[in-house]
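Novice: Got a sequence here, can you model it:
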Amino acid sequence: MQTNNTAEFQKPKKGILLVNLGSPKSTNVKDVKEYLDEFLMDEKVIDYRWMFRALLIRGIILRKRPAKSAEAYRTVWTDEGSPLIVITEKIKEKLQKMVDVPVEIGMRYAEPSIKTGIEKLVAQGVTEIVLFPLYPQYAMSTTETVVEKAEEVRKEHFPGIRINYVQPFYNRENYISCLAESIREKLPAQFDALQFSYHGVPERHIFKTDPTNTCNLNDCCSRDSNPSHTFCYRHQCYKTTELVLEKLNIPREKAIVTFQSRLGNDKWIEPYTDETLENLPAKGIKNLAIVCPAFVSDCLETLEEIAMEGKEEFLHAGGEQFHYIPCLNDEDRWIQVLKDLCDEKLNEFYLV
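Specialist: The predicted model follows:
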């Protein structure tokens, strides 16, 4: 008598989880405070001991910042909701049409959480997940915290699933070509400089992620074959810039690299975006184009901080033309890059 062992030999089902930063569920001060508490209390974001972190964030920052942040969110909020969430959903929908495995989204902070995204995939029978942190460059406050959180969730709630992580893609040819073409199409005909504004991180984060303990925040970023580069956010930002400039055939002297969104009084990597915007007109740069390649989807940090506040700073200082270049968002060429990078990791499951 034969037994049916079909279930026993059934192939594992694969899925994709796209992970972005996250957003408050509304512009209500209470919701913004709840979001900021989860975000800023992450030890990978503000890397102090828990007690000092709690005193700083809950005792000082969260007393005034939520109201100010809520006001900022209101300037970019759409009828559909948070731009970051809305755009990530659109990316998911487009990617889903291009792949034959389930696709869900998760946010590192707030909802839909990483746990929620995995639950949705598991409910569809998925046992092997390609998790894609939507950050081109590696940083402990982005890629690292996403991977650690996903592993924590997997071990606690889904021990039977496997996760394969897409690595930072800051220097991948397909991504660089995609980014360069997107910028090329949006550049004004005439501009004095192209500014690359990346999200900033405290200097100590660069040292903490350096496995060689040799970083000097200077010439080491440009050395060839430096093992620190795999985990150096600063190097990866400069490398992205260099490769994009090559594609655009723009001379290095016409480009500016800066870092935005610093918080508190700690030393963050320089030069700072806001100070640079205030100083450029005095140096003869009156017609400026600016792009934010640390982000793949427009959000508060690009729409409010750069396209609105940054523009005001530049024009007030004597600038004449300020041209913000949007993120890749749900452009079709970017969705193709997403698919290609996910396919690589989906195929790796077969090799294990």
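Novice: From now on I want contacts and neighbour counts done on CA atoms only, so please keep to that.
Specialist: Will do.
Novice: Moving C-terminal from the helix or strand containing Thr116, which element do we reach first?
Specialist: Following DSSP states H and E, one finds Thr116 within helix 114-123. Next in sequence after helix 114-123, counting helices and strands by DSSP H and E, comes strand 126-133.
Novice: which is the next helix or strand following that following strand?
Specialist: Counting by DSSP H and E, the element after strand 126-133 in chain order, helix or strand, is helix 145-157.
Novice: which helices and strands does that next one pack with?
Specialist: The contact analysis (3 or more C-alpha pairs under 8 Å, 6 or more residues apart in numbering; DSSP states H and E) places helix 145-157 against strand 103-109, helix 114-123.
Novice: Show me what the first one packs onto, helices and strands only.
Specialist: What that stands for is strand 103-109. Against strand 103-109 (3+ C-alpha pairs under 8 Å, 6+ apart) you get strand 13-22, helix 29-40, helix 83-96, helix 114-123, helix 145-157.
Novice: I have a second one here; can you model it like the first so I can compare?
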Amino acid sequence: MPRYWTEPPFKHGTSPRTGVLLVNLGTPEAPTATALRPYLKQFLSDPRVVEIPRLVWWPILNGIILNTRPKASAKKYASVWMDEGSPLKVHTERQAKLLAGYLAKAGHDGLDIAYAMRYGAPSIADTLNAMRSRGCTRILVLPLYPQYSASTSATVFDEVGRCLARWRNQPEMRFVRSFQDHPGYIAALAQSVRDHWAVNGAPDRLLLSFHGVPRRSLDLGDPYHCECHKTGRLVAEALGVAPERVMVTFQSRFGKAEWLKPYTQPTLEALAAQGVGRVDVMCPGFVADCLETLEEIAMECKEAFLEKGGKVFHYIPCLNERDDWIRALMELTRSHLGNWLDIPPLDAAASAACQARARALGAKQ
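Specialist: Predicted coordinates:
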């Protein structure tokens, strides 16, 4: 196999374009054990996701987890599956389409807006190749993870690098590292809470639940914990509520190792035991509803809180297709595109003509 892929043939009339690639975590193709197995294998085989030596982890993954977890996970996915498919994929696709529309209305109708999943389909490799075929010579990669972590954002950068390593004619690239304190993102989160409270009243406690990571990652220098707390502080300040009424917690713990604390479900159970009657839970680390928000929080955590004596539990949905969030996403995109919005990309036709002339000269020599 050659190290570099052959570049696609140049198509006359193709104008060079600037592209934006939104990337989210991923999803199985269907809520079945058969579909879950390859998805989980790809996800849990990433050394940034599971930082255990492969000699130790590989027998556990292939001998135990992939033979037991797919069936249990499939039932959970089935409980939140939408008519159009996985909630995460549905919302991410809608966000990409809305972003394209908002940018076009703002005068940037020549941009190529696409989305991909880090694990599963559409893959980063397939989407980048499709963008290349559409003439993209500049690409901004925007992982939809507000808070940076090596196990999320960095895996996207890794995969993009692996894909481009096979390209002979590479595009210019830019990356969004994180946006945990972006004013538009914070404002959209706060307004989402206000909108919910305007209809349902305010709770005794507001929990901001973020996806957990192993505690060891914090000790090794991962900034995720700090960025989650910064988002939580800024949301509380924007809402103007007393700090003791807002709590930052971490969910989705996996395995027996210590993860970032406090854990979401045990915190909810403790609040119920203490006599706290109503809690609202929001998940600022997810910009699109998914299994972790719709099943783990809105179903499992709600049941746990009520069983321990809590009276009222409300889940506040993710930003999804909110107008203020898409506008914030547009501003985030424009700020990182920067001068790419003003300077046209390298003319692909001129580049192809130069290469043809060079080949012709070489043939004469």
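Novice: will you turn the helices and strands packed on strand 103-109 of structure 1 into a markdown table that also has distance to Phe52 of structure 1 and mean neighbour count?
Specialist: Formatted as a markdown table, those follow (distance: least, C-alpha to C-alpha, whole Å; neighbours: other C-alpha atoms under 10 Å):
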| stretch | distance to Phe52 of structure 1 | mean neighbour count |
| --- | --- | --- |
| strand 13-22 | 24 | 24 |
| helix 29-40 | 12 | 19 |
| helix 83-96 | 30 | 20 |
| helix 114-123 | 27 | 19 |
| helix 145-157 | 20 | 16 |
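Novice: Select, out of these, the one closest to Leu187 of structure 1.
Specialist: helix 83-96 (21.9 Å; C-alpha to C-alpha).
Novice: returning to that earlier point: do you know which of the helices and strands packed on helix 145-157 of structure 1 lies nearest Phe169 of structure 1?
Specialist: strand 103-109 (18.8 Å).
Novice: what residue lies at the spatial centre of structure 1?
Specialist: Tyr135 (3.5 Å; C-alpha atoms, centre = their mean).
Novice: Quick one: the strands in the stretch 251-365 of structure 2, in order.
Specialist: 278-282, 312-316 (DSSP state E, counting those that start in this stretch).
Novice: What residues in structure 1 pair up with the last one?
Specialist: Spelled out, it's strand 312-316 of structure 2. On the basis of TM-score structural alignment, strand 312-316 of structure 2 is assigned to residues 321-325 in structure 1.
Novice: Comparing that stretch with structure 2, how large is the average distance?
Specialist: Superposed on structure 2, stretch 321-325 of structure 1 shows a mean distance of 0.3 Å to its aligned residues (mean C-alpha distance after the TM-score superposition for structure 1).
Novice: about what we covered before: tell me the residues of structure 2 aligned with the helix holding Thr116 of structure 1.
Specialist: Counting by TM-score structural alignment, helix 114-123 of structure 1 corresponds to residues 124-133.
Novice: on that earlier part again, highest mean neighbour count across the strands of the stretch 251-365 of structure 2, which stretch is it?
Specialist: Mean neighbour count (mean count of other C-alpha atoms under 10 Å) peaks for strand 278-282 among the strands of the stretch 251-365 of structure 2, with a mean of 23.
Novice: Just tell me the aligned range of it in structure 1.
Specialist: Across structure 1, the stretch matching strand 278-282 of structure 2 (TM-score structural alignment) is residues 287-291.
Novice: try stretch 25-35 of structure 2
Specialist: Mapped onto structure 1 using TM-score structural alignment, stretch 25-35 of structure 2 covers residues 21-31.
Novice: roughly how far is that stretch from the heart of the chain?
Specialist: Stretch 21-31 of structure 1 sits 18 Å away from the centroid of its parent chain (C-alpha atoms, centre = their mean, to the nearest Å).
Novice: Quick check: the match of strand 278-282 of structure 2 compared with structure 2, mean distance?
Specialist: Counting by mean C-alpha distance after the TM-score superposition for structure 1, stretch 287-291 of structure 1 comes out at 0.5 Å.
Novice: before we move on, back to that, isn't the residue nearest to the centre of structure 1 right next to Phe295, touching?
Specialist: Yes - counting by C-alpha atoms under 8 Å, Phe295 is a contact partner of Tyr135 of structure 1 at 6.6 Å.
Novice: circling back to that earlier point, what residues does the match of strand 312-316 of structure 2 touch?
Specialist: Stretch 321-325 of structure 1 has contacts (C-alpha atoms under 8 Å, 6 or more residues apart in numbering) with 183, 186-188, 286-292, 306-307, 311, 314-315.
Novice: now stretch 143-162 of structure 2
Specialist: By C-alpha under 8 Å, 6+ apart, stretch 143-162 of structure 2 touches 22-25, 48-49, 118, 124-125, 175-180, 222-224, 227-228, 285-287.
Novice: Please repeat the previous calculation with a cut-off of 6 Å.
Specialist: If you take C-alpha atoms under 6 Å, 6 or more residues apart in numbering as the criterion, stretch 143-162 of structure 2 is touched by Leu22, Val23, Asn24, Arg48, Val49, Ser178, Phe179, Gln180, Tyr224, Glu227.
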